[in-house]
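mind looking at a prediction? Sequence and model below.
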Amino acid sequence: MDLEINRQALIPVVQQIVSAVAAWIRESGVSPGTRLPSIRQLAHDNLLSQSSVIEAFDRMVAEGLLASRHGSVFFVAAQPAVSGPATECQWYEGAERDWGVFTDSPLGELKLGCGWLPDSWRENDDISYAIREITRTDIAGVFNYSTPLGLPVLREQLLKRLTQIQVASSVDRILTTHGASHALDLLIRTLLKAGDTVVIESPGYGNLYSLLTFHGVKLLEVPRTRSGPDLQVLEALLAIHHPKCLFINSLYHNPTGTSLSLLVAERLLQLAHARDFLIIEEDVYGDLQHASCTRLAALPHDDRVIYVASFSKTLSSALRVGYLTANEATIAQLVKVKTLTGMGTSRFAEAVVATLLANGTYRKWVQRLRRRLSVEMATTLQLLEDEEWEVFAVPAGGMFLWARPGVEERSTLHAHARRLGVLLSPGALFSPTGERSDWQRINVAYAGDRRAQALFRAMGPAGSSPPF
């Protein structure tokens, strides 16, 4: 069995073994009970250590892909039958509701427009270690509520991170949340009431639009440019309206991938003071930064900026750990709402993240992630250029591109995507009014897949007919 292990890749060898053996089982159509080559033979044939193969096989046993006998003989496990009604689709931001699952696609589904990393990019061992460490050293704490502000040891680590990016705060001014969406919900519940007006970017985060509308808040739309909100449009709106807040995604903006310039940031802060509004700065992709960047919360702002971040996009969406920092009075209000609506956050999840921060694992992980995304970004940009797609901007980092086919006839894009098993996030998702758009959010972590590349070619100048 040739596993084709790439020792220069950023993916750990154990994870490559798991992926290769799983692919062999899936593509070879082997029957349950089929015996795998011995650990010694597989290690010898692929120049691997036996310990790496053992670790990979143990992981696959835990996942139900393999079964073992006498601890050293491994077989393909029988997969449990799953009935149709019990099968649920993973939540997918922006999937067209009438599509459902691509049961008619021989290639499966590729979530090209999603907002998170592929499962194959995850490094499970580090999280597993953190979980074992917590259950070994603080098993009693797993069963208890966290404190109202959040786990103290986590907030201490978060303060160190904020200090590194020059965001002034203190442990008592940091509030943990169930991800960034929870933080935004708490802020809206606390700071706004039905009938209030806020400024939002367009295109922007569709769930934020829905959340604000759900609470009866009125939206003032400002176009997002390559350097931030369109200041001319914003100033015209401020001359007429008196918004309570401006919501902004400063770094690696969702969906355009653009980042805030210093000149625009300084003007936004001037306007916030002059027009008396708060700025809610969401920075969920900020850990992907490569070089110097501009955050509003890192500039002098006299408590005009509330900073929101999360580990859901970079570490795990299942852990649901986010946080925000604001002045003491705002934090006090938010704590009351947080306790009233949810009794606090998960002490266990916060302990996992605190462990990964404290032992340096998270820092090393995001360093590897930045390098890998940088390669995928450059490759995707080149492919789109070759196929004459229009790109809104060339991001300095992150995972998103905002692009559309360069051909005049773009109406066949979704037909090509469906045929190839590609799930898109249509431009209308990122509009406050749901206005149709030819622009698509492309997650470069998925763009190297042959299905994505086939879609780019199909909508290029030579793609006159579907490739399949």
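Received the coordinates, thanks.

contacts, neighbours, all on C-alpha from now
Noted.

in whichever helix in the chain runs longest, which residues are buried?
Identified as the longest helix of the chain according to DSSP state H is helix 361-386. By 16 or more other C-alpha atoms under 10 Å, the buried positions in helix 361-386 come out as 362, 365-366, 369-370, 372-374, 376-377, 380-381, 383-384.

what packs against that helix?
In terms of contact count using 3 or more C-alpha pairs under 8 Å, 6 or more residues apart in numbering; DSSP states H and E, helix 361-386 is assigned the packing partners helix 450-458.

just the buried residues of the helix it packs on, please?
With burial defined by 16+ other C-alpha under 10 Å, the residues of helix 450-458 counted as buried are 451-458.

cool, and stretch 382-400?
Under the neighbour-count criterion of 16+ other C-alpha under 10 Å, stretch 382-400 has 383-384, 387-400 buried.

again with stretch 56-67
Burial within stretch 56-67, assessed by neighbour count using 16+ other C-alpha under 10 Å, is assigned to 56-61, 65-67.

coming back round to it: rebuild the buried residues of helix 450-458 as a markdown table, extending it with distance to residue 193.
Shown next, in a markdown table, are the buried residues of helix 450-458 (distance: C-alpha to C-alpha, whole Å):
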| residue | distance to residue 193 |
| --- | --- |
| 451 | 45 |
| 452 | 43 |
| 453 | 46 |
| 454 | 47 |
| 455 | 44 |
| 456 | 44 |
| 457 | 48 |
| 458 | 48 |
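
out of those, which is nearest to residue 350?
residue 452 (35.8 Å; C-alpha to C-alpha).

this is the comparison structure:
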Amino acid sequence: MTTTPPSTPPVGTLSRDAGESLTDQIVRTVAARIDERVLRNGSRMPSIRRFAESHGVSPFTVVAAYDKLVARGYLESRRGAGFFIRERTPLHMAAPAPSMPAPDGEVAGHSLDVVWLVRNMFRQMPHQQMPGTGVLPSEWLDGDSVANALRAIGRQNASLLLNYGVPQGFVPLRQQLQRKLAELEIGAAPEQIVTTAGVTQALDMVAREFTRPGDTILVDDPAWFLMFGSFAALGARVIGVPRLADGPDIARLAELAALHKPKLYVINSVLHNPSSTSLSAAKAYQVLRIAAEHDITIVEDDIYCDLHPGSAVQPATRLAALDQLQRVIYLSGFSKTMAANLRVGFIATSHELARRLADRKMLQTLTTSDIGERAVYKILSEGAYRKHAERMRARLDGLRARTVRQLERVGLQINMAPPAGMFVWADAGRDTNVLAERAMAQGILLAPGSLFSPSQLPSTFMRLNVAAMQDPAIWRFLEKELR
């Protein structure tokens, strides 16, 4: 057991303006670094005096923080020797997920490791220290509209707030979504729309409806990491289609479709995560042709819809608009632009599939939150949301080009400079898993490229959120590591 104090301070910059006490900031950060094994079991913490001096706080603050960490089982106090990181035994161990052999390029359920990024995205870190996050800063969102909507709902008949909602979703919201989809040239009656607890639940419901263990699901490579684990947990084979600046590699898509006979192909047509690029019209027609030839159902995830300025300003081809929900299932929601905590998403599809998915939803969760759906309806129907989305796009536009130039100056290469959206897919020229570990040791969350590929192989790429790149500490870290 080592008794040497950590060579680097266990806490990053503390803020007296963070709305959180210095004691709680220390507790939160030290606990997180112990959880992430940046600080090892048995290591001795800096002395109270040394910690206080190195972080510019009083010894009383450090004593209070250390005492809280002892009470929560992170540290132990040894009389005359100081405070040490306690070896923590988990309260329970999850059983390993069943796995199946996976051919090259496929994913077995046990081989995925996206939990690291997801767990850290939900830590209560300052947003300025999370360039790997997938959301906009809370101050960019319209909290007043959400609060006003919830207050207005609270003044309604109390019985409305106490009962289950409608399994297919709050009817006025689905009527409002019909109008929203019509603006995107997608025809969908309210009966063709099913509300969900975000796009995450929508993807899970669709995958459960269409696949059985051993079936293949195609995804873009790179793509949103969370669905890899979700699909693999269902026993599906998850295979990546290389994503180019204007959409998938069509030749490779055709090969994989012929070889694996996939049931689903999940794609971001507009503002692809993580590159923020969009599908060209030519590629869209080719994707639909291949899907028809091999009887593949396309799942179009359009969660970043409202961050795109629209086809009048930039080309934006949606497969659902071309197909009119025959072979394409359209998903979207409001977690990125309205409030993640409302968890309101939706599926638009054919009448028959909408009925089946509503039944499946009813068996899984009965209904989704009627209160959240009423709040989203009120915000959408009162007309201010459109201007709110315009402000967010303008704010991102004001940061994006400047951020890309600065990234290139510190040594990153941007092969696909996005014209819209919040993400940049940057090449660091080295293994970004290592870079992410070093960043986390300094209280900075990066999103390494390996997590965005179903192969999970080491990658030199990483996803950066231009709205979360304002802290000078991030730039100092990148410049030091990349030059």
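Received it, and whenever you're ready, just let me know what you need. Please read these numbers as outputs of a predicted model, since none were measured by experiment.

now the TM-score, please.
In this superposition the chains share a TM-score of 0.76, using TM-score structural alignment, normalised by the length of structure 1; 386 aligned residues with a C-alpha RMSD of 3.2 Å.

what's in contact with the next helix or strand after the longest helix of structure 1?
Later in the chain than helix 361-386 of structure 1, the nearest helix or strand by DSSP states H and E is strand 390-391. Residues lying outside strand 390-391 of structure 1 but in contact with it, judged by C-alpha atoms under 8 Å, 6 or more residues apart in numbering, are 384, 401-406.

residue 210 of structure 2 matches what in structure 1?
Across the two structures, residue 210 of structure 2 finds its equivalent in residue 191 of structure 1, going by TM-score structural alignment.

rewinding a little: now the longest helix of structure 1, how far from the chain's geometric center?
14 Å (C-alpha atoms, centre = their mean, to the nearest Å).

what's it aligned against in structure 2?
Residue span in structure 2 matched to helix 361-386 of structure 1, by TM-score structural alignment: 384-409.

and residue 290 of structure 1? What does it align with in structure 2?
Residue 290 of structure 1 maps onto residue 309 of structure 2 when the alignment is built from TM-score structural alignment.

ok so, going back, mean per-residue distance, the match of helix 361-386 of structure 1 versus structure 1.
Comparing stretch 384-409 of structure 2 with its match in structure 1 after superposition yields a mean distance of 1.3 Å (mean C-alpha distance after the TM-score superposition for structure 1).

in structure 2, which spans are strands?
Using DSSP state E, the strands assigned to structure 2 run over residues 75-78, 82-85, 193-196, 216-221, 237-244, 247-248, 264-267, 297-301, 328-333, 345-348, 423-427, 447-448, 461-465.

what about the fifth one, distance to the chain center?
Mean C-alpha position of strand 237-244 of structure 2 versus that of the full chain (C-alpha atoms, centre = their mean) differs by 18 Å.

same question for the last one.
Its chain's C-alpha centre lies 12 Å from the corresponding centre of strand 461-465 of structure 2 when counted by C-alpha atoms, centre = their mean.

neighbouring contacts of it?
Counting by C-alpha under 8 Å, 6+ apart, the neighbours of strand 461-465 of structure 2 from elsewhere in the structure are 131-134, 274-275, 422-429, 431-432, 446-450.

for the third one, same thing?
If you take C-alpha under 8 Å, 6+ apart as the criterion, strand 193-196 of structure 2 is touched by 168-170, 174, 202, 343-349, 354, 357-358, 368.

and which of the residues you listed is nearest residue 440 of structure 2?
Residue 440 of structure 2 lies nearest to residue 343 out of the contacts of strand 193-196 of structure 2, by C-alpha to C-alpha, at 28.0 Å.

just give me the match in structure 1 for the closest one.
In structure 1, the residue equivalent to residue 343 of structure 2 is residue 320, according to TM-score structural alignment.

same question for residue 326 of structure 2.
The pairwise alignment with structure 1 assigns residue 326 of structure 2 to residue 303, based on TM-score structural alignment.

tell me, how many residues neighbour the nearest residue to its match once chain neighbours are set aside?
For residue 303 of structure 1, ignoring the flanking residues on the chain, the nearest one in space by C-alpha to C-alpha, 6 or more residues apart in numbering is residue 327 at 6.2 Å. Residues contacting residue 327 of structure 1 under the criterion other C-alpha atoms under 10 Å number 17.
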